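Chemist: Mind looking at a prediction? Sequence and model below.
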Amino acid sequence: MLVTGDFACALLAYQVVLGARWWWGGYVAWFEMVFAAGLVFAWPVAMSFVGAYKKRIQAGGLEETRLVFNGGLGLAAVVAIGAYITKLLIARSIVIAMLPLAILLTLAFRRGLRRWLRRRDPAGEVTHAVVAVGHRASVLDLVMQLRSQPRYGMRVVAACTPGGALEHVSDIDGVPILGDFADVADVVARTSANGVAVLACPELDGTALRRLAWSLEVTDTALFVAPSLMDVAGPRISVRPVAGMTLLHVDHPSFGGINQVVKNVFDRMLATAVLVILAIPMLAIFVAVRATSEGPALFRQTRVGLGGREFQIFKFRTMVNGADRPVDPGFETELLKVRDDPRITRAGAFLRRYSLDEFPQLINVVRGEMSLVGPRPLVPAEFALYGSDIHRRLLVRPGMTGLWQVSGRSDLSWEERMRMDLRYVENWSLALDLQLLWKTWGAVARARGAY
């Protein structure tokens, strides 16, 4: 289906570009038509060359997006270089219109295919059935993560822990414990699992893992090994064989340099453009807030930004005037919201549901105090209440949207939100920002967790 769909996307891009040239009266030579048709057939080949058909990348969108971009840009480079070397006159529309359009259509098709697969299989019957091997705490964390994110296509059907079925508790949050580390192959056969996830534990050293891999070869069962390092994405990790050992080389995250300059320029330019476009709607919201409740239309609050520097965040007021004063002077938090809060005004409820109250933060972005994507800025009191790990968020500018905003918003627990914010800090990239901005529109439209 992927190969056929990718071919169809390239064919559609071919028809759109050539059709547009004919529509505007442009001349299309026959050899250009043949050449462009050849690119249609080369499109799936380019996707295959960069690995866009590997099964391991079809569950997550970010790596698949990167590979599709690489395949499309690689094919465009081959066309451009080949035309230059051979002195072949190729219409610019083929390189600057047809191939970029094919990239966008392919990404849209693959996204739609993933969503269709999830709707077709709500109970997870065609996902990887996995046996988790490790200590109870690690297994429980894996079970909870995979249940909360079914898009990764894995579900834990059984567990093997130290002591196995002899433990006083026979299951881990509903997942049965069917054996210990020596029984993994037998448990795989009993549960008809097609994968084994080995979590970090001292008992499973290199020798034990090698023997486990040997025992799984007979049934062609996939083996997944989770390192103890958490929330580090694939682009930062590479495998290096050293003296017969397999070492994971982990690159340090980049918090400066040209990438951050590009991000800052991109944020400010896009925020400025959006402010111009939304000027009239924001004025209407301003008038509606003032007309429906007493007090100023704009709400200001001190937040902590890049490097621990405090700034004033702007929002449209959604509560009655003075509702931001904490009942307990020793605690205040913006993140822990309450459903059906009586302090929220009628207009404020509508603004919160569709995140319209966040529009003024575009001013913070233009001023360089915030970014379009990043961890949400916290009030100063929260840094005094939580552990030192939270200070890791100060290495990047806070954002208007982020990982947890597109993953459930206020329905997520504090721990889940902080973990997602730290994951963003560790794995930031411009491609991730673009993906989160794209997903934000869907999260806002669904209004899930907005209150």
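Modeler: Looks like it arrived, so ask away.

Chemist: can we go C-alpha only for contacts and neighbour counts from here?
Modeler: OK.

Chemist: And the strands in this protein?
Modeler: 128-133, 154-160, 171-172, 175-179, 195-198, 222-225, 237-242, 245-250, 298-304, 310-316, 371-373, 399-401 (DSSP state E).

Chemist: and the comparison structure, right after this:
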Amino acid sequence: MDARRTTERLRGQRLLQLGIATGDLVIIVGATLLASVRRVDTPVLLPVANDVNTVALSVGPAIIVAWMLANVARGSYTKAHIGVGTVEYARVLGAAGLTAGAIGISSYLTKFELSRVFFVLLFLVGVPVLLLWRWTARRIVHRLHRRGRLLTKVIISGSESRIDEVASVLRREKWLGFQIIGALVPSTRPVEQTPGGVPVIGFTNETASNALASEADLVLFSEGAFPSAVDFRRIAWDLEGHDVQMAVVPSLSDISSGRMAMRPVGGLPLVHVEPPQSLAASRGLKRAFDLVGATVALLLASPVMLTFALLTKLQDGGPVLFRQTRVGRDGQLFECLKFRSMVVDAEARLSGVSHLNKNAEGVLFKAEHDPRITRIGAVMRRFSIDELPQLINVINGDMSLVGPRPALPAEVRRYETDVQRRLHVRPGLTGLWQVSGRSDLSWQDTVRLDLYYVDNWSIVQDLAILARTVHAVFASHGAY
């Protein structure tokens, strides 16, 4: 039965790779045809050196083949990178750049007068559509993973505590598609399972035999998995020729790939780690990005804001805005603005609903069915409309478009030392906590995501979070 499932899984992975490659081929052929038939009258900027249709018939097939070969050469169909991380997108872009360079060099060496219109349109159309297709395919893969399809069978090797840390991440991020089938621990103390509930199927000194016997697809080596580099090398030799991948989980966590660089020195694979980015997340570039983005967003959202302001006023005659003191960057207090989504005396009635708190172990109050929320307020909370007035806070410099959630003074007084780092940047209108589950997250997960954001800030990450916010808002997961 296990062998049959393994065969089906491998067949499914190959079909996935073939499907993605087929999609790429269709898009590249389509971009080539579109660039061939599209005629643009730009004799000054892009003079047409050859008849475009003639170009397509003569070199079009060669370009299609070259682009597909470039994708293969760049490893854009490698199963380890499909559906995970930004490497897949980078390799697609790298393949396009490689193809463009090859076309340019070939045209120069052969003195072939390639149409500039054809060349520009080919990549202007092809590259964005390829990236969109890969993004769509990624969503499909993640959905299949959540449904238990195309899973990678994983063995985690190392100390019990480190195994549980790795296992908790893999279990939480189900979209990764990792199925934990067992653990390998040092043979000093035999146990049936780790404290976190991962079944122990063997010992670290028998890694290869256990991996083959359990038909694992991947062995994750964590801290304590092997005593020396020589032992790891021997494990690799034993697994040579078998369809088992190996990966090492370093003792580093919550550090973005942008802060790490692998630099072999004398045979030692040194991982250089850049300092945390909390200072950069509070300086000019981010502030300019916030100011421009919030101004544009406020103009676009003004009709919606005016509509709900009127509905809130008509509902019970109370104030439209709810003003609350929050803690900003470096502990500075500011007045946070929101549309009022609760009854007027909500604060006075808090003690009466304290038993509904879903986050008793943390410092936040979360109630999925809070009776103080009005009907209009429920709609606003579902789609985060109640937070739109915070765009004014962003323009004023009290908040940022992206960052940790703005905390109450009472919450900050309960912060532990590490959690204080959340205050090193301006609080955000949205953040990793919102696009990763919002109120469904535990306090520990909220802190982990916020600290990851503070330490690994980049403008690209801000753009990615803003893009994911749109999906999170309309999906309404954890919105209450």
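Modeler: Now that the structure is in, tell me what you want to look at. Computed from a predicted structure; not experimentally measured.

Chemist: one step back: mind putting the strands of structure 1 into CSV with mean neighbour count and distance to residue 116 of structure 1?
Modeler: CSV is the format used below for those (neighbours: other Cα atoms under 10 Å; distance: least, Cα to Cα, whole Å):
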stretch, mean neighbour count, distance to residue 116 of structure 1
strand 128-133, 24, 17
strand 154-160, 25, 17
strand 171-172, 16, 31
strand 175-179, 21, 27
strand 195-198, 22, 24
strand 222-225, 14, 25
strand 237-242, 11, 31
strand 245-250, 12, 35
strand 298-304, 17, 41
strand 310-316, 19, 37
strand 371-373, 26, 28
strand 399-401, 21, 26
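
Chemist: Now render those strands as CSV, adding distance to residue 337 of structure 1.
Modeler: Output for these, formatted as CSV (distance: least, Cα to Cα, whole Å):
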stretch, distance to residue 337 of structure 1
strand 128-133, 35
strand 154-160, 31
strand 171-172, 30
strand 175-179, 32
strand 195-198, 36
strand 222-225, 37
strand 237-242, 36
strand 245-250, 37
strand 298-304, 16
strand 310-316, 16
strand 371-373, 21
strand 399-401, 17
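
Chemist: wait, which of these is closest to residue 383 of structure 1?
Modeler: Ranking the strands of structure 1 by proximity to residue 383 of structure 1 (Cα to Cα) places strand 298-304 first, at 8.9 Å.

Chemist: Comparing the closest one with structure 2, how large is the average distance?
Modeler: Strand 298-304 of structure 1, aligned to structure 2 and superposed, deviates on average by 1.8 Å (mean Cα distance after the TM-score superposition for structure 1).

Chemist: What span of structure 2 is that strand aligned with?
Modeler: Counting by TM-score structural alignment, strand 298-304 of structure 1 pairs with residues 321-327 of structure 2.

Chemist: With stretch 268-277 of structure 1 instead?
Modeler: With TM-score structural alignment as the criterion, stretch 268-277 of structure 1 aligns to 291-300.

Chemist: Contacts for the matching stretch next, please.
Modeler: Outside stretch 291-300 of structure 2, the residues that touch it by Cα atoms under 8 Å, 6 or more residues apart in numbering are 388, 391-392, 394-395, 401.

Chemist: would a markdown table of those residues with distance to residue 287 of structure 2 be doable?
Modeler: Shown next, in a markdown table, are the contacts of stretch 291-300 of structure 2 (distance: Cα to Cα, whole Å):
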| residue | distance to residue 287 of structure 2 |
| --- | --- |
| 388 | 18 |
| 391 | 13 |
| 392 | 14 |
| 394 | 9 |
| 395 | 9 |
| 401 | 9 |
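
Chemist: For those, work out which two are farthest apart.
Modeler: The widest separation within the contacts of stretch 291-300 of structure 2 (Cα to Cα) is 12.1 Å, between 388 and 395.

Chemist: quick one: residue 445 of structure 2 from residue 451 of structure 2, how far?
Modeler: 10 Å (Cα to Cα, to the nearest Å).

Chemist: and those two? which has more neighbours close in?
Modeler: More neighbours surround residue 451 than the other of residue 445 of structure 2 and residue 451, with 24 against 14 (other Cα atoms under 10 Å).

Chemist: Kindly state which residue of structure 1 is aligned to the more buried one.
Modeler: By TM-score structural alignment, residue 451 of structure 2 lines up with residue 422 in structure 1.

Chemist: again, but for residue 366 of structure 2
Modeler: Per TM-score structural alignment, residue 366 of structure 2 is aligned with residue 337.

Chemist: same check, this time on residue 479 of structure 2
Modeler: Checking TM-score structural alignment: residue 479 of structure 2 goes with residue 450.

Chemist: ok, its match - contacts?
Modeler: 352-355, 409-410.

Chemist: Break down structure 2 into its helices, ranges please.
Modeler: Using DSSP state H, the helices of structure 2 run over 2-37, 52-73, 87-110, 116-146, 160-172, 207-213, 229-239, 284-316, 375-382, 390-396, 409-412, 432-435, 443-455, 459-475.

Chemist: In structure 1, which residues correspond to the fifth one?
Modeler: What that stands for is helix 160-172 of structure 2. Using TM-score structural alignment, helix 160-172 of structure 2 corresponds to residues 136-148 of structure 1.

Chemist: now swap in stretch 380-388 of structure 2 and tell me
Modeler: Using TM-score structural alignment, stretch 380-388 of structure 2 pairs with 351-359 in structure 1.

Chemist: How far does the matching stretch stretch from one end to the other?
Modeler: Counting by Cα to Cα, the terminal residues of stretch 351-359 of structure 1 are separated by 10 Å.

Chemist: Give me the contact list for stretch 10-25 of structure 1.
Modeler: 27-28, 36-37, 39-40, 43, 93-94, 97-99, 101-102, 105-106.

Chemist: and residue 137 of structure 2, what pairs with it in structure 1?
Modeler: Using TM-score structural alignment, residue 137 of structure 2 pairs with residue 113 in structure 1.

Chemist: All set now, cheers.
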